[in-house]
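Undergrad: no sequence for this one, just the structure:
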């Protein structure tokens, strides 16, 4: 059970509107949470954890997951994993069109306003940091002038993350990735537009073109080469994403809270879940408690139970 679920049980928190003004003056600006991180670090998991504690809706900021289709290739969160939390900008765009950063900014701004009018907390989550940067720093900083943003960065040591994403690609193959891409294969397709830019699509091009003419051994060899290329490109993507976050934090001066999840990925089963609660869920809950309600943030080394920093008046 996550920390956020424990908190709900301890505090008997009902579903409903966030009570923003019960602790004193109303917020000067409406609040928005942004969950960042390289591919595979657990951003979606953390966003759902947050949303099960604070009545929220989630806005996807992954530039490939915004398209319809290729759910395995783009690693879209499943309906079961959503735990009933509404998601925006997820699987809604024609896969053959080009979805731009400007489109993202326009649609996200509308989604944020819609979520806030219902008294809920908007959570923007995804790995496309260029989209998030355009939203935050574009248009004369219009978004930031209107909203107070809290940035949570789920970080994992690159060697550990690279090993994990390679295993995840193998699992995606077992989950039907090859057939999923084969079903939309078009030898005349443009891999520079739409969903076909996704890692896991162009890498199969040579395999699908040659597949009908190869014996079983050579098909297996060519397929293995395609999968290896997907792993390599995914690891390169993770490295670029990390570099972008570090630039936003260290060069542009964004106040990004780093949450180290490396220990989680070095464990398995219940031990990994315990590490997630201790290393990710609890520190994130403390940071959000301060951000949303101006409660002091305990150090991650001494974080106690959720009851210490979430009184019984968070929602009504």
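TA: Here it is on my side, so go on. This one's a predicted model, so the numbers in the text were calculated from it and none came from an experiment.
Undergrad: for the rest of this, base every contact and every neighbour count on C-alpha atoms.
TA: Noted.
Undergrad: can you count the residues close to residue 65?
TA: A count of neighbours around residue 65, defined by other CA atoms under 10 Å, yields 25.
Undergrad: tell me the secondary structure for it?
TA: Recorded secondary structure, residue 65: coil (DSSP: H, G, I helix; E, B strand; the rest coil).
Undergrad: residues contacting it?
TA: Residue 65 is in contact with 71, 74, 75, 76, 90, 91, counting by CA atoms under 8 Å, 6 or more residues apart in numbering.
Undergrad: most neighbours of all these, which one?
TA: Among the contacts of residue 65, residue 74 has the most neighbours (other CA under 10 Å), with 22 neighbours.
Undergrad: ok, that one to residue 118 distance?
TA: 30 Å (CA to CA, to the nearest Å).
Undergrad: try residue 180
TA: 37 Å.
Undergrad: those two: which has the busier surroundings?
TA: A direct count of neighbours by other CA under 10 Å for residue 180 and residue 118 places residue 180 higher, at 17 against 12.
Undergrad: could I get the buried residue list for the strand or helix carrying the more buried one?
TA: For residue 180, the host element (DSSP states H and E) is helix 177-183. In terms of neighbour count (16 or more other CA atoms under 10 Å), helix 177-183 has its buried residues at 177, 178, 180, 181.
Undergrad: what ranges does the stretch 151-300 of the chain have for its helices?
TA: 158-174, 177-183, 205-210, 216-250, 262-265, 269-276, 282-293 (DSSP state H, counting those that start in this stretch).
Undergrad: now the fourth one: buried residues?
TA: By neighbour count, with 16+ other CA under 10 Å as the criterion, the buried positions of helix 216-250 are 219, 222-223, 225-231, 234-235, 237-239, 241-242, 244-245, 248.
Undergrad: ok, and what's touching the lengthiest strand in the chain?
TA: Of all segments of type strand in the chain, defined using DSSP state E, the longest is strand 147-155. When contacts are defined by CA under 8 Å, 6+ apart, strand 147-155 is touched by residues 29-38, 41-43, 255-262, 280, 284, 288, 291.
Undergrad: for comparison:
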């Protein structure tokens, strides 16, 4: 069911400039930001997730950041529930809600109101898959998706074992893919405008490489070491890009240089997958941030004013 609640969504690949853009727009339109990132919910995982700092927030309130410990599960259904609640609370204050992030499924679950209420579980099947992954590796488990659910195969990283298992489980129980089983609505339940930030690939990859170098300088190794010492090594959160690579270095399996190189490569590949998702799954107004960010911001402002003219934002 649709409502007239305006909602601005900002998506794009990692390192494209979503954070700075969202702050600029939120200040312009008296908004508050809901993080649409699956990793920034975790406390103590700051450097590796490029989590926004209090200084960067510049007074703009943020939601769904630092709400879970690294050993706690956090699903798309959890995100959907909390994000909807935050949208209502922001709107009740007569402020404009923004969702900002690079986790496509999370963002889509809000825009199209995925229904997760009827999804079943099979613990025994799940345990068998987990054991299979322990014995044969995450890549072998991930490969099982290729024939039965090629969309999930493309969208899910092999090391995201929990979601790979869930996709296999849903198909095992229903014969349908995760997206089919979630009963996606055909239209947004909000008056949502989705802004996509893009960039020339070489420029974006250079930014990603630079961001990784900055993360190392800002203490990523120390952050991962602290999480490792706290006993979080085998948590799903530690399989995220930025953590699993550095963990291998901390455990002595690779050199620091090898870990950093792998992190850069995995981050670039992740950016490519993000762009593929957004282009195939969402109705997006794209803005190129390659050369003249100031000009692109003006174009975004114009787009929003035209789109939300009836709300007088």
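TA: Ah, there it is. Since this is a predicted model, take the numbers as computed values, not measurements.
Undergrad: quick check: TM-score for this pair?
TA: Scored against TM-score structural alignment, normalised by the length of the second structure, the superposed chains reach a TM-score of 0.73; 244 aligned residues with a CA RMSD of 2.3 Å.
Undergrad: counterpart of residue 124 of the first structure in the second structure?
TA: Alignment note (TM-score structural alignment): residue 124 of the first structure maps to residue 99 of the second structure.
Undergrad: assumed its match was part of a helix.
TA: No - Residue 99 of the second structure is assigned strand when assessed by three-state DSSP, not a helix.
Undergrad: wait, doesn't it sit right on residue 12?
TA: No - in this structure, residue 99 of the second structure is not within contact of residue 12 by CA atoms under 8 Å, at 11.8 Å.
Undergrad: ok, how many other residues are close to the match of residue 124 of the first structure?
TA: Around residue 99 of the second structure there are 27 residues (other CA under 10 Å).
Undergrad: how near is it to residue 162 of the second structure?
TA: 24 Å.
Undergrad: same question, residue 7 of the second structure
TA: 30 Å.
Undergrad: distance to residue 161 of the first structure added to the buried residues of helix 177-183 of the first structure, as TSV?
TA: Output for the buried residues of helix 177-183 of the first structure, formatted as TSV (distance: CA to CA, whole Å):
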residue	distance to residue 161 of the first structure
177	21
178	23
180	25
181	25
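Undergrad: residue 54 of the first structure: which of the residues you listed is nearest?
TA: residue 177 (34.3 Å; CA to CA).
Undergrad: which residues does that closest one contact?
TA: Applying CA under 8 Å, 6+ apart, the residues contacting residue 177 of the first structure are 72, 73.
Undergrad: please say which position in the second structure it maps to.
TA: Using TM-score structural alignment, residue 177 of the first structure pairs with residue 220 in the second structure.
Undergrad: wasn't residue 115 of the second structure part of a strand?
TA: No - counting by three-state DSSP, one finds residue 115 of the second structure to be coil, located in no strand.
Undergrad: mind listing what's buried in stretch 114-131 of the first structure?
TA: 115-116, 119-131.
Undergrad: now the contacts of residue 65 of the first structure as TSV including distance to residue 5 of the first structure and secondary structure?
TA: TSV is the format used below for the contacts of residue 65 of the first structure (distance: CA to CA, whole Å; DSSP: H, G, I helix; E, B strand; the rest coil):
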residue	distance to residue 5 of the first structure	secondary structure
71	28	coil
74	28	coil
75	25	coil
76	23	coil
90	25	coil
91	28	coil
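Undergrad: what is the nearest of those residues to residue 136 of the first structure?
TA: Among the contacts of residue 65 of the first structure, and counting by CA to CA, the member closest to residue 136 of the first structure is residue 90, at 20.0 Å.
Undergrad: contacts only, for the equivalent of the closest one over in the second structure.
TA: Using TM-score structural alignment, the equivalent of residue 90 of the first structure in the second structure is residue 65. If a contact means CA under 8 Å, 6+ apart, then residue 65 of the second structure has 35, 40, 41, 42, 43 as its contacts.
Undergrad: tell me which residue of the first structure matches up with the third one.
TA: With TM-score structural alignment defining the correspondence, residue 41 of the second structure maps onto residue 66 in the first structure.
Undergrad: apart from its chain neighbours, what residue comes closest to the aligned partner of residue 28 of the second structure in the first structure?
TA: Here residue 28 of the second structure is matched to residue 53 in the first structure, going by TM-score structural alignment. Closest residue to residue 53 of the first structure apart from its sequence neighbours, by CA to CA, 6 or more residues apart in numbering: residue 4 at 5.1 Å.
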